[in-house]
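Enquirer: mind looking at a prediction? Sequence and model below.
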Amino acid sequence: MLQFPLVVTTQVDLVLVLVSLLALWTRLSHLSYPNAVVFDEVYYGQFVSLYMKRVFFIDESGPPLGHTILALGAYLGGFDGNFVWNRIGAEYPSSLSVWSLRFLPALCGALCVPLVYLLTLELKFSHLSALGASALLLLDNSLIVQSRFMLLESLLIFFVLLAFFSYLRFHNSSHSCFRYCWLLLSGASCAAAVGVKYMGVFSYLLLVGVASLHTWRLIGDRAVSHLSVCVQCVCRIVCLLVVPVLLYVFWFYVHLTLLDRSGPHDQLMSPAFQASLEGGLSRITLGQPLEVAYGSQVTLRSSVSQPMPCWLHSHKANYPIRYENGRGSSHQQQVTCYPFKDVNNWWIIKDPDRQELVVGSPPRPVRHGDVIQLVHGMTSRFLNSHDVAAPMSPHSQEVSGYIDFNVSMAAQNLWRVNIPHREAESESWKTILSEVWLVHVNTSAVLKLSGVSLPDWGFRQLEVVGEKLFKAHSSSLGWTVEEHRYGTSQEQKEREAELHSPTHIDVERKISFWAKFLELQWKMLTVKQEDSEHKYSSSPLEWVTMETNIAYWLHASTNAQIHLIGNPVSWGVAILSLLSYQLLAAIYLVRRRRGFKDIPDSVWAQYCVCGVCVCWGLGSEFCSLPVDGEDSLPVSLLAGSLLPASAKPRPAGACTHSPAQQSDTPPCAVRVRVDCADVRLLVLLDLLPFDLRHTGAIGQSAASTQVEGLLGHPVPLPLDRHTPQCMKRGV
């Protein structure tokens, strides 16, 4: 029965309120200054504009969640995408809300400070220690700079910190009925971190590793019932494995649902993907005949997008009789791969047993295993191959358009259609949907794009060769029918006029979300741009010693500048703690080897755990370079966490340390390598084999979380391959 009056009591941590207000003030005050494009806003702003116009794009630097969050802020501010992000320093128009563009990254950067305060308390440190840890982040000038602009680093740091804080709250709330809400939040935060940048994968793996050890300890606890162990294991698997995967897929579902219009990056995707976008290839291919038949007129696109998308092509020019190195050729008509739409890309599918070059009634579809001939639409030459070395790849066979020179070289123009991913042995060849191999009947060589450019006599087009099956690599063998019509003209003149006319429309085809998701994943991991050295390049050691910095912005008239530079206090403490830890570790190892135990075994175990976690952080950041595909090499020293270990090892010892990041400001849109030592926050997670629920167990041991970020941002794929590089990303 209720009793009156009702009394509600609460506790307010004034220190937490204070650091939160200071963090909001340092990150959000005067957020619109400068009213100009700063550093990589020129890069991410292009993607925000594409989001506003619902235009499809690929960012090779990582998944789309970070761009979606930036676009959300722009949308809330009324941004319509009509701004040209062509150079750093360009003034924003008065109609554009700069504050809304930068608000969400700044808010996430501000929330990192109270998160570190709470996380330190979850590690069982004192409030004074928590204040010191949050102060390091609050006053770190590099973090303040990064948080105040439209960049992704503050988003990544926020989600990583939230993931580890949530997990620690779950781990410490063993008797709370809401503890699994914290575990669910931890899994969702991990998915968000990975969704912002692939660097988040390494923090996620660290958290999963720690959770696995905790679960293993739980399984060995005889005081816990079998049913409780099973339920807890299932909950951890669902929250930390299933939920992150589902959310990661969901980020892409939102991305692909919003971006349904054709854009500058379409050419990197398969014809089926392109045809699913509004206003691009779909305008040409929508409703084309589905099944390729004898007499069909087709264009064949290579399944390989490197070095660039291209189509099987021929023209009225022959291979030279002698190459520059003295080797001879067949002097047959050149067959190449051409990276532009052209009437010379059209080929006719011919039945070897018939002379007709038109589609019969009813059409006879081409099926897996059928032998065909390919006739070039404009020159009527048959696609041919023979035992003659290719011009640029002498280990492969030459592919040509056959010319009868009345010599002993007979025509070898039969090709077998192989559909490797068929669902049935008699599956028909389908427009856009089928990837086929064309196998030369006489030599068993497979038609392949070598990727090498021909010399001037080949008009710098890409070489096409015949590769033996046992040498061939499957990823470079596929060809897809992109444009398709049923041929109706038997005469050459009428056929040429037909090839110049647009394709007709019959039926519609769509690609599933899962097919688009998997293809986009593959392209993001494989589409890379070349690195180039630059006078602003730097090494990790230069950042450790703070001998370099990055200019983010420069005012043209007043010379006001914004720089990214390390904090001497926090960075110096990190370096000192790393050196001290190594020295003490060597001394303790030697003395323990001699039988002298200066510290208890439990403390020594904690000391070793600290080093293992730091090594994991260092190794993961080095390994992240080829995985994430960024230009800079962020090297987490993670050394701040070693300060208590190097000073005085103890079971509950850990230390937080503020991060700083870097990136490059190239004077043009060339890709620049800036190797930056990226000092990061590390808080050691409990890895000791002690059950905290047992009487006599040690207090909460140190825990470790690594806040990671990337700073060298690649230039987005060009809107036009002829666009000067300086117009894509400038200073």
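Expert: Yes, it's here.

Enquirer: please make it C-alpha for all contacts and neighbour counts, starting now.
Expert: Will do.

Enquirer: could you pull out the helices for the stretch 351-500 of the chain?
Expert: Taking DSSP state H, counting those that start in this stretch as the test, the helices found in the stretch 351-500 of the chain are 492-500.

Enquirer: for it, what spans make up the strands?
Expert: 371-376, 383-389, 397-401, 415-418, 435-440, 445-453, 462-468, 479-486 (DSSP state E, counting those that start in this stretch).

Enquirer: could I get these as a markdown table with distance to residue 245?
Expert: Listed next are these as a markdown table, based on distance: least, C-alpha to C-alpha, whole Å:
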| stretch | distance to residue 245 |
| --- | --- |
| strand 371-376 | 44 |
| strand 383-389 | 47 |
| strand 397-401 | 45 |
| strand 415-418 | 35 |
| strand 435-440 | 29 |
| strand 445-453 | 35 |
| strand 462-468 | 39 |
| strand 479-486 | 31 |
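
Enquirer: comparison target below:
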Amino acid sequence: MLSALLRQEVKVTEKRTEQARQPEGGGRLYAVVWWLSLVSLVIVTSLLRYYQIGDPPAVTWDEYHFLRFSQHYLNGTYFQDVHPPLGKMIIGGIGYLAGQNRTQLVNVKHVYQYPYDQWYIFMRMGVATFGILQVITSFLTVWEISRSLSAAFMTAVLIVCDPAAHALNRLVILDPILLWFILLSTFCGVKFASQRHNPFGLRWWLWMTATGVALGLTMAVKYVGAFVVALIGVQAVYDLWEQYCDLTASLWNLVKHVLARCVGLILVPLLLYLATFALHLQILDKGSTMPGIGLGSAQFRLSFPDNVIGQRTPPVVMYGAQVTILSTVPAIGYLTTSYDLYPPEFTAEHQILSFDMNMDELNAWAFKHADDEDIVDLRSPDYVPEPVMHGDLVRLLNVFTERHLQTHRLPAAITKHMYMACGYGEIGEFPEGGVWRVLVDDPSAEPGVTPLSAIHPGFRLISNRTGCALRPGISKYPEWGYHAWEAACDPKGLNLNDPSQVFQIDENVNPRIPAENLKERFQLSTIQRIIEMHRVMFASNQRLTFYEFEGEEGIQKHLSSRPWMWPVLYRGCPGHASDMHSLYFVGSPQVYFLNLAVLGLLPVLAVSYAYRRARQTTQTEPSRLVEGVVFLATGWALHYLPFWAMGRILYFHHYLPAFFFSTMITGLLTDAAIGRLEGFLRPGLRGFVRPTVVAAFTAFYVNSFITNWALAFGLVTVDDEAHPETIKDHFYFDSWLL
């Protein structure tokens, strides 16, 4: 059946293509209809995307993050995120053009006031433009595969009429930008494949380079772009395999194809990807005291031009000096304590010890001898500097809370298999659990000879009482610990192969010791800074998992969903907004269930097609339509199936890239079915079938969009007891939760 469908579609599209190339008559009319169709889609999509785009008039869902990031770019202050920088730089550029407020901090409760905050409308419009480009690119991709206007038009109609694709493209978030770059990469890959019979020609080189550029841009927005990179990689491997199997071509021809793809599909996107990080660091040159600076290393902090502390830092840590202790594990932060106490069920009245990514006064510690009652007075005229040595027994006192770093043989609050670490004991008290041995992380270090240095090398703290090693725990505290990373003590003791036990001294404040410019010794190069940014990003992404306690993470559990739920619309995602406007991000059942039916039919069609090909006496190459469907089906699988193996928090919008691929497949096969239907009719009636079906198809989905209007645009909350309408009134299934 599939082969018959496809043969009919090939005949119809070949005839249509031939007519489109004719200068007069039907070909010219077809070209006019083609352009009218595309232009009308662009106009309708633009009107819908921009319509009432100021609603909700408040920070909605993840807009909080990206509006703040945009302000960072406008002010030149560094920040660290779990995603690459290009998408956020684009949003920052939109904010610059829109005149975004640089000083008023964005928060989740901020309500925009028009006309004073009209910049947010322009920013949403700028991001919504990428949603319009998605429709255009999907249309062109399907056209390039099938040369069928009806297939391209129906695909675009499905995308325009889906409320999830619509709503998420109206917010200042990364996903509209990412989706367009994914679709652009797909389109360029299809265009490049169409040049396979003219290798090394100008168009061949141009489309391969364009594909590489699109891949680099996609990866520079979000790492979900790796899936479309894999798709183009599969396509490249298939093309190279065909070259290898071509016995009429020389080995040198295969080598040329491999080298060309290494340049166009590997080197070009890699250089473009790295260039976005270099530009990111060039724009954000104010970062030595920014929030979250503790996510990176002390060397990374030294690399910022505004870091003046690194220019006047004593190189050796002395007793009594005020220091900050930074974990060398990416995305953990500074050792800190708090005036708040652990809940009674965990321990006695001990202060919470944690790791904080921000720099503040609670991060300040001072070394003192284990038997000293007070810390060394740096202001005393009798002050004699004494360095902290490798192997010394010390106590660590928090300068502001005046509590010692302490450990007990009690289970840690979160990491139960480790000992608790806390703040305990005032100045003058000598708790046994507060004595630590300093071990410089250098194989050549000698006790009493090698001093503890600032920045590098690192050091370890081993409890003299229990032998446990101070380190970060495995998770964060709940709300009572302000979601800071837990500090614990590993009862297994010193482990030279465990980098989580290593710390470094970042700030070393001692006005009585001559300072040096440590920036000249430890400042990182641009490529080293980019490498460290990746370490932090990868570590942060690995920790986007569920936690076992309530609070903000409990909200994340409520909003999240699993991959099996997405194609069947078992659950969407509520959008955080103001009390005056409610949103629920979910797809249209009319669109998704058609896509699901086509996806379910694909294996049957594939088996049927393989069977009929096997029975043919002469084997022919698969048609362009078959190759296109296989290509898009591979894209759907690569953008959907990997999520099943992920343990991180997932939301409904993670399915949108796969949704676009499945929708393009639906457009292609629906059009092929129309072509098959035409084959059953008399020649005089065939010309009416396609326009009639496409018109009915369009009318049905326009009506479905109007029916799902509240899902696409949200619902204004009306305080009317007589007519209490809520977003739940527009839900299709009980499983759609708020």
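Expert: All right, it came through fine. Please read all numbers here as calculations on a predicted model, not as lab measurements.

Enquirer: if we can go back for a sec, redo the strands of the stretch 351-500 of structure 1 as CSV? Include distance to residue 223 of structure 1 and mean neighbour count.
Expert: What follows is those, written out as CSV (distance: least, C-alpha to C-alpha, whole Å; neighbours: other C-alpha atoms under 10 Å):
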stretch, distance to residue 223 of structure 1, mean neighbour count
strand 371-376, 71, 22
strand 383-389, 74, 21
strand 397-401, 71, 27
strand 415-418, 62, 22
strand 435-440, 58, 24
strand 445-453, 64, 23
strand 462-468, 65, 27
strand 479-486, 62, 25
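
Enquirer: out of the ones you listed, nearest to residue 122 of structure 1?
Expert: For residue 122 of structure 1, the closest of those is strand 435-440, at 54.6 Å, according to C-alpha to C-alpha.

Enquirer: the closest one to strand 445-453, inter-axis angle?
Expert: 110 degrees (axes from the mean of the first three to the mean of the last three C-alpha atoms, to 10 degrees).

Enquirer: so what touches strand 435-440 of structure 1?
Expert: The contact list for strand 435-440 of structure 1, computed with C-alpha atoms under 8 Å, 6 or more residues apart in numbering, reads 303, 385, 413-421, 429, 445-447, 466, 477-481.

Enquirer: mind running it again at 6 Å?
Expert: 415, 416, 417, 418, 419, 445, 446, 447, 477, 478, 479, 480 (C-alpha atoms under 6 Å, 6 or more residues apart in numbering).

Enquirer: got it, and stretch 108-123 of structure 1?
Expert: Residues contacting stretch 108-123 of structure 1 (C-alpha under 6 Å, 6+ apart): 20, 23-24, 27, 130, 134, 137-138, 147, 154-155, 158, 165.

Enquirer: of those residues, closest to residue 462 of structure 1?
Expert: residue 155 (42.1 Å).

Enquirer: how about the alignment partner in structure 2 of the closest one, what does it touch?
Expert: For residue 155 of structure 1, the aligned residue in structure 2 is residue 177 (criterion: TM-score structural alignment). For residue 177 of structure 2, the contacting residues are residue 130, by C-alpha under 6 Å, 6+ apart.

Enquirer: apply 8 Å and report the result again.
Expert: 87, 127, 130, 131, 221.

Enquirer: residue in structure 1 matching the fourth one?
Expert: It refers to residue 131 of structure 2. By TM-score structural alignment, residue 131 of structure 2 lines up with residue 109.

Enquirer: tally up the residues packed near that match, please.
Expert: A count of nearby residues for residue 109 of structure 1, using other C-alpha atoms under 10 Å, gives 29.

Enquirer: in structure 1, which of the contacts of residue 177 of structure 2 remain in contact?
Expert: Using both residues aligned by TM-score structural alignment, their matches' C-alpha atoms under 8 Å, structure 1 keeps these contacts from the contacts of residue 177 of structure 2: 87, 127, 130, 131, 221.

Enquirer: separation between the third one and residue 438 of structure 2?
Expert: Spelled out, that is residue 130 of structure 2. The gap separating residue 130 of structure 2 from residue 438 of structure 2 is 55 Å, by C-alpha to C-alpha, to the nearest Å.

Enquirer: tell me which residues touch the nearest residue to residue 18 of structure 2 once chain neighbours are set aside, please.
Expert: Distances taken as C-alpha to C-alpha, 6 or more residues apart in numbering put residue 27 closest to residue 18 of structure 2, at 7.7 Å, once the chain neighbours are dropped. Taking C-alpha under 8 Å, 6+ apart, we find residue 27 of structure 2 in contact with 16, 18, 19, 20, 21.

Enquirer: what about residue 27 of structure 2, which helix or strand?
Expert: helix 26-50 (DSSP states H and E).

Enquirer: what residues sit buried inside that helix?
Expert: 27, 30, 31, 34, 38, 41, 42, 45, 46, 48, 49, 50 (16 or more other C-alpha atoms under 10 Å).
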